[in-house]
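Student: Sequence isn't available, so here's the structure alone:
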């Protein structure tokens, strides 16, 4: 039986965290004397590690001291808001079922590649009872920020999989570019932070509208869709 490694992004792919991330970004900007930006632009940086995300948000005129300070503010605000039920992070429809179904398959090993910190992903794994489901978890603390392929390469090395047996599932162009740079397959999800066109431009070979469509793609030949 041929084995396959399926690597999931988290925010915007498995977990609907748009509300809490947007609220955190708005407060972070305000505390550093900045006005809110376009919501889609602000959420478009989700998936990047925190420092690159803050650099993108603050613009090229921001010095590294401001970027670092804003990153610290973001961490503080995010962890405070996470304790408020109004900002609860929920799973996208079908996420729990798809993770459970793939984890039960004898031909699939699951992993995570996320821009979250280790602390952030530990919270998610514990909250949703996913500790046993994922054989490898790669975070912003383990490799350079997406779209660098480092997280995917580390996940493959940790599990013994080659690129041609690895599939990355994510909601941003950063995920798709990361996957293709590592030689892995790339499947985008249409319900996240980047549009289907952005996903295809980033290298997505398929874009799915429902989580239920993912299982049939694991192990299937993928060719790039037209953008």
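Tutor: Happy to help now that I have it. What you are looking at is a predicted structure, and each value in this text was computed from that prediction instead of being measured.
Student: C-alpha only now, for contacts and for neighbours.
Tutor: Will do.
Student: burial measure for the spatially closest residue to residue 184 that is not a sequence neighbour, as a count.
Tutor: Nearest residue to residue 184 in three dimensions, chain neighbours excluded: residue 163, at 4.7 Å (Cα to Cα, 6 or more residues apart in numbering). Neighbour count for residue 163, taken as other Cα atoms under 10 Å: 19.
Student: Show me the strands in this protein, by range?
Tutor: With DSSP state E as the criterion, the chain has strands at 4-8, 15-16, 90-91, 108-113, 136-138, 166-170, 185-189, 206-208.
Student: Any chance of these in JSON lines with distance to residue 158 as columns?
Tutor: Converted to JSON lines, these look like this (distance: least, Cα to Cα, whole Å):
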{"stretch": "strand 4-8", "distance to residue 158": "11"}
{"stretch": "strand 15-16", "distance to residue 158": "24"}
{"stretch": "strand 90-91", "distance to residue 158": "26"}
{"stretch": "strand 108-113", "distance to residue 158": "10"}
{"stretch": "strand 136-138", "distance to residue 158": "7"}
{"stretch": "strand 166-170", "distance to residue 158": "12"}
{"stretch": "strand 185-189", "distance to residue 158": "18"}
{"stretch": "strand 206-208", "distance to residue 158": "26"}
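Student: For residue 154, find the nearest of those.
Tutor: Among the strands of the chain, strand 136-138 comes nearest to residue 154, with 7.3 Å by Cα to Cα.
Student: Return the distance of the closest one from the chain's centre.
Tutor: With Cα atoms, centre = their mean, to the nearest Å as the basis, strand 136-138 stands 12 Å off its chain's centre.
Student: want to compare, so here's the second one:
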């Protein structure tokens, strides 16, 4: 029987919204603009979830010039923002599931590799400011997989690690949650394959958002 939780923490890109393709495209365009090698799409997918500085260092470890990395970041933001007139779509049943959680006793939070400006922009579009009990972004704390992001959310919401669960689609989500002592749900439709997430001992491997909601059902009191 599933244990009961008090707090559900969601990753954003690849967990709630289907944005991996857009992120990879914008990274490739930014690399081209900056004069860097354009990598394979799978290499770009691999870093989804990290903060941009950490992502760029992993993608281009031989590039140490801060000016080059600043230009890469600026061009990525330019291309990504240019496509935000048509926002990335939520995965099926995500909006309905979140609405159910917000009507329940469960607290919700977001722990994302997005910047604060980027997350606030999408929350504005959705009308969701204040909907989550806490949010943390990679540019205001330590990037995944360091557990600081989760530890700050736990402190802000007054939740013990054993009473929280992290829902994510990358190794960085799983590793961060494991280090923080938080249970994990691995989403099988995002940036990293479910086989890559399995070694982090998720309590559930989900392939649809309804799987998450069914698992949390015991914790939900409307």
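Tutor: Cool, got the structure. Since we're looking at a predicted model, the values are computed, not measured.
Student: Got a TM-score for the pair?
Tutor: Remark: TM-score between the superposed chains equals 0.90 [TM-score structural alignment, normalised by the length of structure 2]; 215 aligned residues with a Cα RMSD of 1.8 Å.
Student: quick one on the thing from earlier: need the strands of structure 1 in TSV with distance to residue 176 of structure 1 and mean neighbour count, can you?
Tutor: Shown next, in TSV, are the strands of structure 1 (distance: least, Cα to Cα, whole Å; neighbours: other Cα atoms under 10 Å):
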stretch	distance to residue 176 of structure 1	mean neighbour count
strand 4-8	11	25
strand 15-16	18	19
strand 90-91	21	16
strand 108-113	12	23
strand 136-138	16	22
strand 166-170	7	27
strand 185-189	5	28
strand 206-208	10	20
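Student: Indicate which one of these is closest to residue 197 of structure 1.
Tutor: The closest of the strands of structure 1 to residue 197 of structure 1 is strand 206-208. By Cα to Cα, the value is 9.2 Å.
Student: what's the mean deviation for that closest one versus structure 2?
Tutor: Its aligned residues in structure 2 lie a mean 1.1 Å from strand 206-208 of structure 1 after superposition (mean Cα distance after the TM-score superposition for structure 1).
Student: Where in structure 2 does that strand align, residue-wise?
Tutor: For strand 206-208 of structure 1, the aligned range in structure 2 is residues 204-206, judged by TM-score structural alignment.
Student: ok, residues contacting that stretch?
Tutor: 184, 185, 186, 187, 188, 194, 198, 212, 215 (Cα atoms under 8 Å, 6 or more residues apart in numbering).
Student: wait, the residue nearest to residue 184 of structure 1 sits on residue 179?
Tutor: No. With contact defined as Cα atoms under 8 Å, residue 163 of structure 1 does not reach residue 179; the gap is 9.0 Å.
Student: The nearest residue to residue 100 of structure 1 once chain neighbours are set aside: what's it in contact with?
Tutor: Spatial nearest neighbour of residue 100 of structure 1, chain neighbours left out: residue 133 (7.5 Å); criterion: Cα to Cα, 6+ apart. With Cα under 8 Å, 6+ apart as the criterion, the residues that contact residue 133 of structure 1 are 99, 100, 103, 110.
Student: Most widely separated two among these?
Tutor: Farthest apart among the contacts of residue 133 of structure 1 by Cα to Cα are 100 and 110. That separation is 10.2 Å.
Student: Going by residue numbers, what spans are helices in structure 1?
Tutor: Taking DSSP state H, the helices of structure 1 run over residues 18-31, 39-43, 50-58, 64-81, 95-104, 118-127, 150-159, 173-181, 196-202.
Student: Return the most buried member of those.
Tutor: Neighbour counts (mean count of other Cα atoms under 10 Å) averaged over each of those peak at helix 173-181, with a mean of 26.
Student: got the angle between that helix and strand 166-170?
Tutor: Comparing the axes of helix 173-181 of structure 1 and strand 166-170 via axes from the mean of the first three to the mean of the last three Cα atoms, to 10 degrees yields an angle of 170 degrees.
Student: What is the corresponding segment of structure 2 for helix 173-181 of structure 1?
Tutor: Matched against structure 2 by TM-score structural alignment, helix 173-181 of structure 1 falls on residues 171-179.
Student: mean distance, that stretch to its aligned residues in structure 1?
Tutor: Looks like 0.4 Å for stretch 171-179 of structure 2 (mean Cα distance after the TM-score superposition for structure 1).
Student: residues in contact with that stretch?
Tutor: 11, 49-50, 144-147, 150, 166-168, 183-184, 186, 192, 196-197, 200, 202.
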